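A.B. asks: quick one, fold the following:
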Amino acid sequence: MQLKDLDKRDRQILNFLQEDGRLTNAELAEKVSLSPSACLRRVKQLEESGLVSGYHMMLDAKACGLTGAAFVFVTLEGQGRDILARFERAVKEINEIQDCYLLAGEYDYLLRVVYQDAADLERIHHDILTNLPGVVRVNSTLTLRAVKHTTKINM
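C.D. replies: So this is what the prediction gives:
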């Protein structure tokens, strides 16, 4: 199933579940005007199609003591597959790195890093980021506040 194959109800189901993944099937069925069995059948088809990658609980970083976020541009010593693979394997093991994107352009990667305070950011920079495989330069930009953060894709 692809996005173009979705009808209005499938799109409604996906939108409602993106807003609240804890909806019961009965609540969801009522919202999209389907019987619970028909709704459950559609949800299972959407999950099996690969459009749904999972269900997750999102924690509030500040409530967890992570009051800061930084975007970090990373330059590696080269673009060889081995260098990229070693860097990416290492990044996946570091909890402070929330997101990692391979870039086209001036920098090789963009990371989103969360931290507790200035001392914690210094620790992450000195002990972690600059010691990642292949790193020759990091350039950090600190956020003042998040204006928008979403994982929702409008259907």
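
A.B. asks: contacts, neighbours, all on C-alpha from now
C.D. replies: Will do.

A.B. asks: which helices and strands does the helix or strand containing Leu28 pack with?
C.D. replies: Assigning secondary structure by DSSP states H and E places Leu28 in helix 25-31. Of the remaining helices and strands, those touching helix 25-31 by 3 or more C-alpha pairs under 8 Å, 6 or more residues apart in numbering; DSSP states H and E are helix 8-19, helix 36-49.

A.B. asks: to compare against the first, here's another:
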Amino acid sequence: MSASACFQRKKALQEAGYFFNFHTEMDLDRICEHVLAYVEFYLKSNTAQQRRQFENALQDIPEFMDCLRMSGDVDYISFTCFPNYNALKQMCDSLSDNPSLGINRIVIRPVLERTKWYLGYPLEKLKWIE
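C.D. replies: Reported below is the predicted structural model:
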């Protein structure tokens, strides 16, 4: 496919709502000091209102880059990037101290080493919707 045809196809798919964002992966280890961690959140209550309050709070914190609502004993898992461990801990303490968020417990799991990079969804392995 030519570059022009490829661009037109990408534009058509984007306008149709099939994808909505582009980003670049950077090797942060070569650029800046940082701490990556997964943070588990356990809520006191699992009501829709409580979940909305918690989710809205995390939307405003750019260091929480991804957040997934989970099944099982943990309610949410978030992938984070902070300048250092103290900044991460302070943010988690601040969230935990906010009674309106209903957080029962927070578990911080620092990333020791990134052994595989996310390079996109395995589209060739997924069943397409007709």
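
A.B. asks: in CSV: the helices and strands packed on helix 25-31 of the first structure, plus distance to Val113 of the first structure and mean neighbour count.
C.D. replies: Formatted as CSV, these follow (distance: least, C-alpha to C-alpha, whole Å; neighbours: other C-alpha atoms under 10 Å):
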stretch, distance to Val113 of the first structure, mean neighbour count
helix 8-19, 24, 16
helix 36-49, 30, 15
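
A.B. asks: to Cys100 of the first structure, which of the ones you listed lies closest?
C.D. replies: Minimum separation from Cys100 of the first structure across these (C-alpha to C-alpha) falls at helix 8-19, 22.3 Å.

A.B. asks: residues in the second structure aligned with the closest one?
C.D. replies: For helix 8-19 of the first structure, there is no aligned range in the second structure, judged by TM-score structural alignment.

A.B. asks: any idea how far Asn15 of the first structure is from Lys152 of the first structure?
C.D. replies: Taking C-alpha to C-alpha, to the nearest Å as the criterion, Lys152 of the first structure is separated from Asn15 of the first structure by 8 Å.

A.B. asks: can you give me the strands in the first structure?
C.D. replies: Along the first structure, counting by DSSP state E, strands occupy 68-76, 97-102, 109-115, 135-142.

A.B. asks: residue at max distance from the center of the first structure?
C.D. replies: Largest separation from the mean C-alpha position in the first structure: Ser35, at 32.8 Å (C-alpha atoms, centre = their mean).

A.B. asks: which ones are touching it?
C.D. replies: Counting by C-alpha atoms under 8 Å, 6 or more residues apart in numbering, Ser35 of the first structure makes contact with Ala29.

A.B. asks: what sits against the counterpart of Leu121 of the first structure in the second structure?
C.D. replies: In the second structure, the residue paired with Leu121 of the first structure according to TM-score structural alignment is Leu88. Listed by C-alpha under 8 Å, 6+ apart, the contact partners of Leu88 of the second structure are Phe82.

A.B. asks: just the one 3 residues further on next, same as before
C.D. replies: When contacts are counted by C-alpha under 8 Å, 6+ apart, Met91 of the second structure is found next to no other residue.

A.B. asks: can we see that at 10 Å?
C.D. replies: Met91 of the second structure makes contact with Ile61, Glu63, Phe82, Tyr85, Asp97, according to C-alpha atoms under 10 Å, 6 or more residues apart in numbering.

A.B. asks: fine by me, thanks again.
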